[in-house]
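*Asks:* model this:
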Amino acid sequence: MCTARYTESDVRELAGPRSYERGLGYLDAVGRLRVDADRITATVQGTERYRVALEDGDSLRAACDCPYGEDGHFCKHCVAVALTVLREPGELPALRGEAAARETALDTWLDGLSRDELLALVRKRLAEDADFKDLLSVRAVMAGGDITAVRADITALLDPAEFSQYGYIAYEDAHGYAAQVTRAAEAIRDLATAGQGAAAIAAAREAIRRVTGVYESADDSDGCIADAAAELERAHLDACVAEPPDPDETARWLVDHCLGDGGEYLELEPADYRDVLGAQGLATLRALGEEALARNPSGWAEKYLMESLARAAGDLDELIAIHAADLDPDGYTHLVIAGELEAAERAGEALEWAEGGLRHAATEGEPVHRGLVDYVAERYACDDRTADALTVRRDHFQAERSLLAYRALRAAARADGRWDAERPPALELLRADAEEGRKSRWGGGAVLIDALTDDEDFDAAWIAAPVLATSDQWLRLADASAAARPADALAVYVRDVVARCQYTGDGNYTRIADLLTKARACQEALGTLDDFTAYLAGLRTEQKRKRNLMRILDQRGL
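*Replies:* Reported below is the predicted structural model:
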């Protein structure tokens, strides 16, 4: 059976707790789900109908055309689509089968077109799509056999001038530049396929050097330039496979890349080159790596190179020894080692290393890495050691006292049948933090409010909120308890509308419309819809000069 390549934990980590929880409320709003080999698309009906695309390849990536998603965030709509796919695994084979059928139908249709019909389609696309035209132009030059011209075209594709209005590539221009880097990688692959492996290798290395220089002055918050650069590196490897270069020279290039600026910005896995290098090249690579590590024993790039060599040799014990030579105080290195051992089906040793990481962090007086806590607790839970899992979660909560740690403590305590006993002292710790003014790690206010809201202990949350809650916490509490306390929630929504009316911008206007929609639902529940109608009329009169706000309110039927 075909399944998704990601997990619910991946979704939660990418989205963050707030978007994840909100996404749960949109599972019934997902429609037009379409699954291809590595891409999942759907629509989600929110305040408007939004389009979501998930890339389900080596790692999960997502895009949504809602305002929050357009800022590069893994929004609640992305969460809803990702979870819908996970929770309906039986549909994936059928959906991927439908995608394959569509591809077959398209191929059949194209096979039936005449040469003139195909040329008409291509020319129409060339007239509409400058990027497509650039790609075919490079291939046309390549067909003519002018390798110098091909390399010049590849260099031109890597020139950031068009995207550097102020001397750097701004966030909004990063995707455009990344698309050109990807086309350069495709051209390099075409060179290698055409029997020009040496030229392709030289072009790839020059391209990697150029992109490395650009990367220092680019806002690549979405990682699109890094992804495109990875395509360049894969094109280089493909070219090396097509026409293997000198193994010693290749080893020296790999070391220079990994230890220079290239390794800092564009990770490359030397182990992937073991077939290209052969025994001679691997020996040269190891000698150069050992010399570099001797010169700089604490260098992360030097360590990464030696780790890669250990992987290439399949020597897990050497790899563990390299990791163990420099242990992170929070236990993260222990987690990495545990992961390597787990993958090698040495689960007992993996757990021993992970448990050692907990002890190591305690000795160092450092907060334990959250991933290590999760690993140990989940292993204990799988082994029916629920009391031990609870102890790990309790210790972590007492040290971190975040909402995520509270949720994990609650789940572990429920699994062990002890939540009624664990909850009061946990809340007492959070209450003491609130009284001392301690806030969440991200400055989001007292964790006590979020914990009570998450527990659906709304009465206690409303009692504590006037003294402790931030504006975001007020809104989360109102959203969570609107059905039970519509009058209280209404007051929060109206207060936030008043505050937001002081500002402009379509994103702000959309949020005002969201709040008004919620306020209307509260007054419907209270049986006072006439009051809302009067309030809205007054608001529209007061804000009538804000034309975009009026347009958005009209679109929402407000």
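
*Asks:* drop to CA atoms for contacts and neighbour counts, all remaining ones
*Replies:* Will do.

*Asks:* which helices and strands sit right next to the one helix or strand Asp134 maps to?
*Replies:* Assessed by DSSP states H and E, Asp134 sits inside helix 130-143. For helix 130-143, the helices and strands in contact under the criterion 3 or more Cα pairs under 8 Å, 6 or more residues apart in numbering; DSSP states H and E are helix 115-128, helix 147-157, helix 171-193.

*Asks:* which stretches in this structure count as strands?
*Replies:* Ranges of strands within the chain are 30-35, 39-45, 49-56, 60-64, based on DSSP state E.

*Asks:* can you add distance to Ala362 and give those strands back as TSV?
*Replies:* Supplementary listing: the strands of the chain in TSV, determined by distance: least, Cα to Cα, whole Å:
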stretch	distance to Ala362
strand 30-35	45
strand 39-45	43
strand 49-56	38
strand 60-64	34
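
*Asks:* of all these, which one is nearest Leu515?
*Replies:* Closest to Leu515 of these is strand 39-45 (Cα to Cα; 16.9 Å).

*Asks:* what comes up buried for the closest one?
*Replies:* Buried positions in strand 39-45, judged by neighbour count with 16 or more other Cα atoms under 10 Å: Ile40, Thr41, Ala42, Thr43, Val44.

*Asks:* farthest pair in the residues you listed?
*Replies:* In terms of Cα to Cα, the buried residues of strand 39-45 reach their longest pairwise distance at Ile40 and Val44, which sit 12.9 Å apart.

*Asks:* I have a second one here; can you model it like the first so I can compare?
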Amino acid sequence: MAQALGFTDEDLRRLAGSRSYERGLGYVSAVSRLEIGETAITAAVDGTDCYQVELTEDGDGGVTGWCDCPYGQEGNFCKHCVAVGLALLGQARSVPQQRSAAASRTRLLDTWLESRTREDLLALVREHLADDRDLRRRLELRAATAGEDTGIVREQILSLLDTRPFARHGYVEYADAHAYGQQAAEAVTALRALTASGRAADAVDVAREALSALGRTYGEIDDSDGLIGDVAAGLAEGHLAACLAARPDPVRTADWLVTHLLDGLNDATDIDLFDYHKVLGEPGLHRARELVVAAWRANPKGWAEKYLMERLLKADGGSVDARVTVHAADLAPNGHTHLVIAKELEAAGRPPEALEWAERGLREAAPECGPDGELVAFVCERYARTGRLADVVTLRRDLLRARPTLAAYQDLRTAARTAGTWKEPERTGAREVLRAVGTPKTGRWYGGSVLVDALMDDGDLDTAWQAAADGYADQPQWLALADRIRDQRPADALTVYLRWIEPLRKQTGDGTYERMTELLLSTRACHRALGTEAEFTTYLAALRADQKRKRKLMAMLDQHGL
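*Replies:* Below you'll find the model as predicted:
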């Protein structure tokens, strides 16, 4: 029997955060076309635009969400996902029945297809081929791989990897990457089929062209979801499988591999030279070593040359000192290479030398970029292991003074608390460092300060409020602070919301209307906490009268019960 929902409204709040959850409450009525499948739920949500949402329950009873709104495309569980989740919870009792119905529809379709004759199915396929160009191209490719003309397969595989139909501005954006990835995945299927059909030697050549083609364009694709990376990995696996089946000339194979790995086209595929040891044999491996060493000697600071040389030394069991020599030939200005050397030495049982290299990295880090965060953590951890907690605090304090960021403040706070010194004058001194960075300015709003962020992070909201009043906060910080104090100090929060509503009255656009609606919802919450809802009703009526010509705004206010 179908299972009931495995998540609650509290799960939605946890995934989205309080702010997005509260915004999602106002969008439940905007959910439409809710469709419940066996595992996935899809719906549309009308907001600034009509957004498509998909929720999927995982095996552990949790839920994940995807939405094509800008915030959702960044990987966030957005307010539209919340709205769909809440709409689903509102009809939770009917979910098992709807899932059973979805499963029944699937079984019915399978049964119907199995009952058709060969002629019926051919007619059905041909009918869809006439209307679906993508389906036709995919089946044409599969037919070509079963035939004898490798040239047709090659052309079609390269066509599948062509990004131009998806690159509206010379770049495949996130919204188009999924469709491109689905198309490109067919190239992997075709390549494997070519090998399986007994034409592995042809597959080797086609795979190399395909890998080079994708390598040239991969940097122009927003592959945030990793779909194109999966295609690249599939092509690489297909090339290796074809090589294992065809056994091409090992020396020529070594030439191609090293050239491919050195020319910067391996970012997507991440081919490892030594995965080909069975294909290369000793002659090929010898040739590869010659090429790698020569390339590194010619360009010891080249990233690819350096990486291959390091990989070669590790595979051949080279000494740690030899590896240190390779690393030391090109020290990164942020000390990251010092960290790599330190880790190599520590793994070799030489911790004192490892710490010396790490400390050297801190000293030699360029002021404009500062030391690598992992390097700092490495040194702090080694200090802590030997009881040098005061040295950890000193290091963190120096880093805060050099680069006064919220992260640096948080790191100093953690170190000082561990050492038992997060009290006066340490805490006051740290805050003064941040105060000195953002000097109050008058006459205009300006970017907010780290000081306000740090005070809010400390939970010291009274001091944060005072710092904001002294001019250290920008609009986002004022609003974040208002959200934090709203339950305890609704009157103060109310002044912030009202202040930022006023300039929006003179602006137009969907984004502006959505922002004003959100601020009005927060304003209403403050009035409710203060027991002055009648005052809010009067204010809202006046605002609606003033803004009545903005029909989109009026529709949004109606949608949220304002």
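
*Asks:* how far off helix 115-128 does the helix holding Asp134 of structure 1 point, in degrees?
*Replies:* Direction vectors for helix 130-143 of structure 1 and helix 115-128, defined by axes from the mean of the first three to the mean of the last three Cα atoms, to 10 degrees, enclose an angle of 120 degrees.

*Asks:* how much does helix 130-143 of structure 1 stray from structure 2?
*Replies:* Superposing on structure 2 and averaging over aligned pairs (mean Cα distance after the TM-score superposition for structure 1), helix 130-143 of structure 1 comes out at 3.3 Å.

*Asks:* in that helix, what counts as buried?
*Replies:* Residues of helix 130-143 of structure 1 classed as buried by neighbour count (16+ other Cα under 10 Å): Lys133, Asp134, Leu135, Val138, Arg139, Val141, Met142.

*Asks:* now what about it, what contacts it?
*Replies:* Where contact means Cα atoms under 8 Å, 6 or more residues apart in numbering, the residues beyond helix 130-143 of structure 1 that reach it are Arg125, Leu126, Ala127, Ala149, Val150, Asp153, Ile154, Gln180, Arg183, Ala187, Asp190, Leu191.

*Asks:* can you pull the buried residues of stretch 388-403 of structure 2?
*Replies:* Going by neighbour count (16+ other Cα under 10 Å), the buried part of stretch 388-403 of structure 2 is Leu389, Ala390, Asp391, Val392, Val393, Leu395, Arg396, Arg397, Leu399, Leu400, Arg403.

*Asks:* then stretch 290-304 of structure 1?
*Replies:* Neighbour counts using 16+ other Cα under 10 Å place Glu290, Ala292, Leu293, Ala301, Glu302, Lys303, Tyr304 of stretch 290-304 of structure 1 among the buried residues.

*Asks:* same check, this time on stretch 358-375 of structure 2
*Replies:* Taking 16+ other Cα under 10 Å as the neighbour-count basis, stretch 358-375 of structure 2 is seen to contain the buried residues Ala358, Glu359, Gly361, Leu362, Glu364, Ala365, Gly370, Pro371, Asp372, Leu375.

*Asks:* the second one pairs with which position in structure 1?
*Replies:* Right, the one you point to is Glu359 of structure 2. Aligned against structure 1 by TM-score structural alignment, Glu359 of structure 2 finds its counterpart in Leu358.

*Asks:* contacts only, for that match.
*Replies:* Residues in contact with Leu358 of structure 1 (Cα under 8 Å, 6+ apart) are Gly331, Val368, Leu372, Val373.

*Asks:* and for Met550 of structure 1?
*Replies:* With Cα under 8 Å, 6+ apart as the criterion, the residues that contact Met550 of structure 1 are Arg540, Gln543, Lys544.

*Asks:* restricted to helices, list those.
*Replies:* If you go by DSSP state H, the contacts of Met550 of structure 1 have Arg540 in helices.

*Asks:* now the contacts of Met550 of structure 1 as JSON lines including distance to Pro244 of structure 1?
*Replies:* Output for those, formatted as JSON lines (distance: Cα to Cα, whole Å):
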{"residue": "Arg540", "distance to Pro244 of structure 1": "71"}
{"residue": "Gln543", "distance to Pro244 of structure 1": "69"}
{"residue": "Lys544", "distance to Pro244 of structure 1": "70"}
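
*Asks:* using JSON lines, lay out the contacts of Met550 of structure 1 together with neighbour count and distance to Ala235 of structure 1.
*Replies:* Conversion of the contacts of Met550 of structure 1 to JSON lines gives the following (neighbours: other Cα atoms under 10 Å; distance: Cα to Cα, whole Å):
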{"residue": "Arg540", "neighbour count": "15", "distance to Ala235 of structure 1": "58"}
{"residue": "Gln543", "neighbour count": "14", "distance to Ala235 of structure 1": "56"}
{"residue": "Lys544", "neighbour count": "12", "distance to Ala235 of structure 1": "56"}
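
*Asks:* show me where the stretch 401-550 of structure 2 has its helices.
*Replies:* Along the stretch 401-550 of structure 2, counting by DSSP state H, counting those that start in this stretch, helices occupy 406-419, 426-437, 450-458, 461-467, 475-485, 490-501, 510-530, 533-546.

*Asks:* which one is the residue most central in space within structure 2 nearest to, not counting chain neighbours?
*Replies:* For structure 2, the residue sitting closest to the mean C-alpha position, by Cα atoms, centre = their mean, is Ser224 at 5.5 Å. Closest residue to Ser224 of structure 2 in three dimensions, ignoring its sequence neighbours and counting by Cα to Cα, 6 or more residues apart in numbering: Tyr174, at 7.1 Å.

*Asks:* residues near the one you found, how many?
*Replies:* Look at Tyr174 of structure 2: counted by other Cα atoms under 10 Å, it has 16 neighbours.

*Asks:* wait, it sits on Glu220?
*Replies:* No. With contact defined as Cα atoms under 8 Å, Tyr174 of structure 2 does not reach Glu220; the gap is 10.8 Å.

*Asks:* residues contacting the residue nearest to Ser224 of structure 2?
*Replies:* Taking Cα under 8 Å, 6+ apart, we find Tyr174 of structure 2 in contact with Gln73, Ile221, Asp222, Asp223, Ser224.

*Asks:* distance check, it against Ala87 of structure 2.
*Replies:* The span separating Tyr174 of structure 2 from Ala87 of structure 2 equals 28 Å under the rule Cα to Cα, to the nearest Å.

*Asks:* again with Leu312 of structure 2
*Replies:* Look at Leu312 of structure 2 and Ala87 of structure 2: by Cα to Cα, they are 57 Å apart.

*Asks:* with His336 of structure 2 instead?
*Replies:* As for His336 of structure 2, its distance to Ala87 of structure 2 is 49 Å (criterion: Cα to Cα).

*Asks:* having no further points to raise, I will conclude here.
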